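Novice: Here's a sequence, model it:
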Amino acid sequence: SVDDLALAFRQNLQPSLMLTNTLMAEPRSASEFLLGRMGAVLSTVVGTNFGRVSHSRIDDLYTAIDDVQDALFDSCFGIAFVHFARAFAVVLEESVARQREEGDECRRDDAIGSDDETTDSVASVKTWKELQQLQHDRLQIQQELQHSAELDAEGRCSTTTPTVAAAAADAA
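Specialist: All right, here's what the predicted structure looks like:
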C-alpha cells in the first residue's frame, strides 16, 4: 500500500538523519548550526509522520534562521543557504499542514451526521493562521531575494548567476 511504502521511505531516511544530527551536534559556524537545526527538524517531521509536534520544531527552525541570517549574509553562499533554509521550512510546513488536513478530512468523514461543528471551525482557523504565516514567509523570501540582487548590483556577490538576479527581479 502507499502508506507502507511511505513508511519504508521514512525508515530509510532515519540513518542519514541521525548521522547528520550527530555530525552537527557541535557546530563551528553559523552555517553548520543552521544545517544542524534543519536536520533536527527533518528528523522530527519524518519521525512523527508529519505530525502536529512538527509545528513547534518548524517554528524553532524559523527562529534559528532569524538568529544566524546576519552572520550568513556576508557571502553569496550564506545568502543562498538562508534562502534554501527558508524554502525548506516552508515546504515542510506545507507538508505538515497537508497531512493534518488529510487527517481532519478523514475524521470529518467518520463523523458525518454529527452535530459537532466546533472541530471544523477550529480546524479552519488553524488553516487560516497557517496560510497567513506561509504568505508572510514567502514575502520575506522575496524581500531577501531583492536584497541579494542589490548586493549583486553593488558587486558584493560576484558569483550570483543571472537566474538569481532574474528571480529577484520577478519577486520585486
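
Novice: okay, CA-based contacts and neighbour counts for the rest of this
Specialist: Noted.

Novice: Next, count neighbours for residue 148.
Specialist: 24 (other Cα atoms under 10 Å).

Novice: who are the neighbours in contact with residue 169?
Specialist: Residue 169 is in contact with 146, 149, counting by Cα atoms under 8 Å, 6 or more residues apart in numbering.

Novice: what about 10 Å?
Specialist: By Cα atoms under 10 Å, 6 or more residues apart in numbering, the residues touching residue 169 are 142, 145-146, 149, 163.

Novice: Now do the SS call for it.
Specialist: Under DSSP: H, G, I helix; E, B strand; the rest coil, the three-state class of residue 169 is helix.

Novice: now the other sequence, so there's something to compare against:
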Amino acid sequence: MAAENAETGPLWWTGVAVIGLVFLVLGYGALPVGRDSLVTVEIEAPLPVRRVLVQGSGRNPDNYFTQRLKVALPGNDSAEVSPVRKLLIPEIEDLKRGTVRFLIDPLSRRIYEASLDGRVLLSHIRSAGTRRRNAFIAMLVGLFCVGVGALGLAPVARTGEKTPARPES
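Specialist: Below you'll find the predicted structure:
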C-alpha cells in the first residue's frame, strides 16, 4: 500500500531531465572537428577497402553500408578508418592506380575528405555537415527533454517554497 501512495512524479521528471542532459552531452561530443585538426594520409592504389553492412536493432532497424580501410595513422601502427555514417566514397573500391589523399580525424577514426589526383571524391563540407546535423538533432532532443523535465519539476519547486518550516521542539 505504501508503494501505491508514494509520490513518484518528481523522480520521473528528474529522469527525463537527466536523459536530456545525456543527449546534450552526446550531441556536443558528436560535433565535427575543425579541418585544421585532421590528419592527412596518402595511400597508393589499389586500396585495402572492405564494404561492411552495419545493422541496427530495435523497432526501427537502421541498416547502411560503410567502407572500412586500414591506414597507418601518426602515432599508431595501423588503424581501421571509415567515412562518416551513411556516406560512401565513390569509385574507391574499383581504383586500380593513383594516390588517394585522406583527411582523417585520428580520435574518432573517421574519414572527412578523400581526393584522387586533385579530384575530390568525398568533400569535407558534406562529411562535416552530416555529422553536424546528427549532433544538432541529438542536442535538440536533449533540450526538449530538459525543458519538459524542468516544466514537470516546476510545480514541485513551487510547493516546496510555500511549505512552512517545521517548528523545532
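
Novice: Got a TM-score for the pair?
Specialist: For this chain pair, the superposition-based TM-score is 0.35 by TM-score structural alignment, normalised by the length of structure 2; 85 aligned residues with a Cα RMSD of 4.0 Å.

Novice: out of the contacts of residue 169 of structure 1, which are buried?
Specialist: Neighbour-count burial (16 or more other Cα atoms under 10 Å) is assigned, among the contacts of residue 169 of structure 1, to 142, 145-146, 149.

Novice: Please flag which of the residues you listed sit within helices.
Specialist: 142, 145-146, 149 (DSSP state H).

Novice: For residue 113 of structure 2, pull up the helix or strand it's in.
Specialist: Element membership of residue 113 of structure 2, judged by DSSP states H and E, is strand 110-116.

Novice: Please name every helix or strand in contact with that strand.
Specialist: Packing partners of strand 110-116 of structure 2 (3 or more Cα pairs under 10 Å, 6 or more residues apart in numbering; DSSP states H and E): strand 39-44, strand 64-71, strand 79-83, strand 99-105, strand 119-122, helix 124-162.

Novice: ok and it relative to strand 39-44, angle-wise?
Specialist: 50 degrees (axes from the mean of the first three to the mean of the last three Cα atoms, to 10 degrees).

Novice: And the helices in structure 1?
Specialist: Residue ranges of the helices in structure 1, as given by DSSP H, are 2-23, 30-47, 54-72, 76-110, 118-153, 162-171.

Novice: and the first one, how far out from the chain's middle?
Specialist: Centre-to-centre, helix 2-23 of structure 1 and its host chain are 18 Å apart (Cα atoms, centre = their mean, to the nearest Å).

Novice: How about the fourth one?
Specialist: Computed by Cα atoms, centre = their mean, the chain-centroid distance of helix 76-110 of structure 1 equals 6 Å.
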